[in-house]
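*Asks:* only geometry, no sequence info:
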């Protein structure tokens, strides 16, 4: 392993804040049983927060962001992993309270590490990343709750973002009639390429109403938006339908009543990708490598661009503003 290697380092004190590429040594990395030569990471909302002075996500400085990483094991003191193994890490404290994936090398606890399953390349795991894993968990929870492709349309909100883009592709590849919601009229073609049968404007799927229930439309929904959008979804979900919620880009407040739940049996499913149990985590990644894997050209369409460490600064402001289409990969 090299004496030093590049990483994106965030620094903050009482008088200054900086984000830049610097050289690190192995001694600078936090404790863990597995050292990984990182090949790919990706840019997510939390990464944007970590790169801003008031993001309130980083607990101590200096810090290396990056809540995703995938690469090759360089060294391991845990018998579950050997040098040369292809592995990935998402969630847990990575990129939040533990140096993350915006670094050519990372050292992490072995309990966080997932072997890259046959059927996925290291790069493809980061096309999914935390956002895609969250979308896949939404599919997992909805199908566990009984939602099936023949029961009616599934709504995906925030559809041009990371979670939304992957959700459109995953559900359509599973045979669902996917209706995508976006505030970006210019991206309708992109969403149809991913498999959306119809696209609705954000103004329609976030409209407020005094009615506690409206016409039954959705068999299920994937919602990384929250706020008034989630209120609309709950009013319009079909009898015995389910909603998987994973985000709050539209706000954390929720105006609803008990009526969707007690009159229609609607199920509201919380999706947490950070501390997802390892048995479910491995199962979902295995499905993404096999029966849930979208076509290769669909995977590539979800990639907005690839950047190096020095290109992250141009990407995270767009992610924070909700202006990014699809995924930004970081190539180490």
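*Replies:* The structure has been received and is ready for your questions. This one's a predicted model, so the numbers in the text were calculated from it and none came from an experiment.
*Asks:* hey, let's count contacts and neighbours off CA atoms from now on
*Replies:* Fine.
*Asks:* wait, doesn't residue 266 sit right on residue 242?
*Replies:* Yes. Counting by CA atoms under 8 Å, residue 242 is a contact partner of residue 266 at 5.5 Å.
*Asks:* In terms of neighbours, single out the busier of these two.
*Replies:* Set residue 266 next to residue 242 and count neighbours by other CA atoms under 10 Å: residue 242 wins out with 28 against 23.
*Asks:* who are the neighbours in contact with the more buried one?
*Replies:* Contacts for residue 242 were tallied using CA atoms under 8 Å, 6 or more residues apart in numbering; they are 142, 145, 147, 219, 220, 221, 266, 267, 268, 269.
*Asks:* Do a quick rundown of the strands in the stretch 51-200 of the chain.
*Replies:* With strands called from DSSP state E, counting those that start in this stretch, the stretch 51-200 of the chain shows them at 68-76, 86-90, 105-108, 114-115, 154-156, 178-182, 198-201.
*Asks:* oh sorry, the question was meant for the stretch 201-332 of the chain
*Replies:* Counting by DSSP E, counting those that start in this stretch, the stretch 201-332 of the chain has strands at residues 218-223, 237-245, 267-270, 303-307, 327-331.
*Asks:* Give me the contacts around the last one.
*Replies:* If I follow you right, that is strand 327-331. Contacts of strand 327-331 (CA under 8 Å, 6+ apart): 39-43, 102, 126-127, 161-162, 302-309, 312, 315.
*Asks:* got the angle between it and strand 68-76?
*Replies:* 30 degrees (axes from the mean of the first three to the mean of the last three CA atoms, to 10 degrees).
*Asks:* let's bring in a second one:
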């Protein structure tokens, strides 16, 4: 196989650095399945890894990119054959194994999911880890008896990738969705995805009481900190708060009152390390009854491999809106 390009991240005696390199297959971490990459995406985690502003990689060097989709060109696992279209999200990509910002990727077969027939590789990467996270939250909430009858679902960080896909997925599943965002100029776009109400986070005025009037059937929180603490007392009896982000803060200052009086459950959404059976179930639903209806609107930017580094800082500064996909063109 000819050498190919990859966005590679290093940390050594010269410091932390990342950029496009030409490498060969032997440079990649081991795996049974070699994939000619077609599309990837940019997640907040990718921005942290690519800039060195977050401790994401556990070994160096590695290629960035926690998502990838493409076509199998070689496999020693009989479950995958040359020509199969596949995807991988999380599962150690750009943490312990080489990630998806590469024209070819080599993956352990346990991380590889067959691409559902109803999705293209590009559509799968618009969904990517962000949509997978949103759907995983809904799956956990459904397992814990969340239903539309409990009341609306509040979605914080609503203009990010997880937030926008969650609005689409939850509303499509029959839930009333209230979008919480600090970008009121984007409210029309959020309504077009399915939000019935949009709330400017700058206008939120939590009472500070350990319990308040129940206004929401549940919560999908991308923010953490005071925002999460403020919403917990507003959740209806036996509703769920699914937590998948900490854009504001990892700290949580609250009381046990919502949990022991209303039976509110806090559900952790850990998308990166999901067991394979859960990943397969989530992607089955994402390609079926939970398939996002507005993927073209949610994908707000497309870049090539050479442009991916230019996306990171804007995302870290809170300027992102929707999903950015990365076009990967293999050399031969």
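*Replies:* Structure's in. What do you need? Quick caveat: nothing in here was measured; it's all calculated off a predicted structure.
*Asks:* follow-up on the earlier one: what's the most buried one of the strands of the stretch 51-200 of the first structure?
*Replies:* strand 154-156 (a mean of 30; mean count of other CA atoms under 10 Å).
*Asks:* follow-up on the earlier one: farthest-separated two in the contacts of residue 242 of the first structure?
*Replies:* Spatial extent of the contacts of residue 242 of the first structure (CA to CA) is set by the pair 219 and 269 at 13.6 Å.
*Asks:* Which of the contacts of residue 242 of the first structure sits closest to residue 116 of the first structure?
*Replies:* Nearest to residue 116 of the first structure among the contacts of residue 242 of the first structure is residue 142, at 24.4 Å by CA to CA.
*Asks:* can you tell me which residue is nearest the centre of the second structure?
*Replies:* Geometric centre of the second structure, nearest residue: residue 130, 2.1 Å, by CA atoms, centre = their mean.
*Asks:* Run a quick neighbour tally on the closest residue in space to that one that isn't next to it in sequence.
*Replies:* Of all residues not flanking residue 130 of the second structure in the chain, residue 162 sits nearest, at 4.5 Å (CA to CA, 6 or more residues apart in numbering). Residue 162 of the second structure: 29 surrounding residues under other CA under 10 Å.
*Asks:* Please tell me how far the aligned partner of residue 162 of the second structure in the first structure sits from residue 139 of the first structure.
*Replies:* Here residue 162 of the second structure is matched to residue 163 in the first structure, going by TM-score structural alignment. Using CA to CA, to the nearest Å, one gets 11 Å for the distance from residue 163 of the first structure to residue 139 of the first structure.
*Asks:* same question, residue 224 of the first structure
*Replies:* Taking CA to CA, one finds residue 224 of the first structure at 13 Å from residue 139 of the first structure.
*Asks:* Looking at these two, which is more packed in?
*Replies:* Each of residue 224 of the first structure and residue 139 has its neighbours counted (other CA under 10 Å); residue 224 has more, 28 against 24.
*Asks:* Could you find the closest non-adjacent residue to that one?
*Replies:* Closest residue to residue 224 of the first structure apart from its sequence neighbours, by CA to CA, 6+ apart: residue 247 at 3.9 Å.
*Asks:* Same check on residue 270 of the first structure?
*Replies:* residue 245 (5.3 Å).
*Asks:* Show me where the stretch 201-332 of the second structure has its helices.
*Replies:* Using DSSP state H, counting those that start in this stretch, the helices found in the stretch 201-332 of the second structure span residues 225-231, 257-261, 276-286, 295-298, 309-316.
*Asks:* The first structure: matching residues for the longest one?
*Replies:* In this case it means helix 276-286 of the second structure. The aligned range for helix 276-286 of the second structure in the first structure is 278-288, by TM-score structural alignment.
*Asks:* what does that stretch contact?
*Replies:* Counting by CA under 8 Å, 6+ apart, 114, 117, 133, 136, 137, 140, 293 sit against stretch 278-288 of the first structure.
*Asks:* for these, which one is nearest residue 19 of the first structure?
*Replies:* Checking those against residue 19 of the first structure with CA to CA, the nearest one is residue 133 at 27.2 Å.
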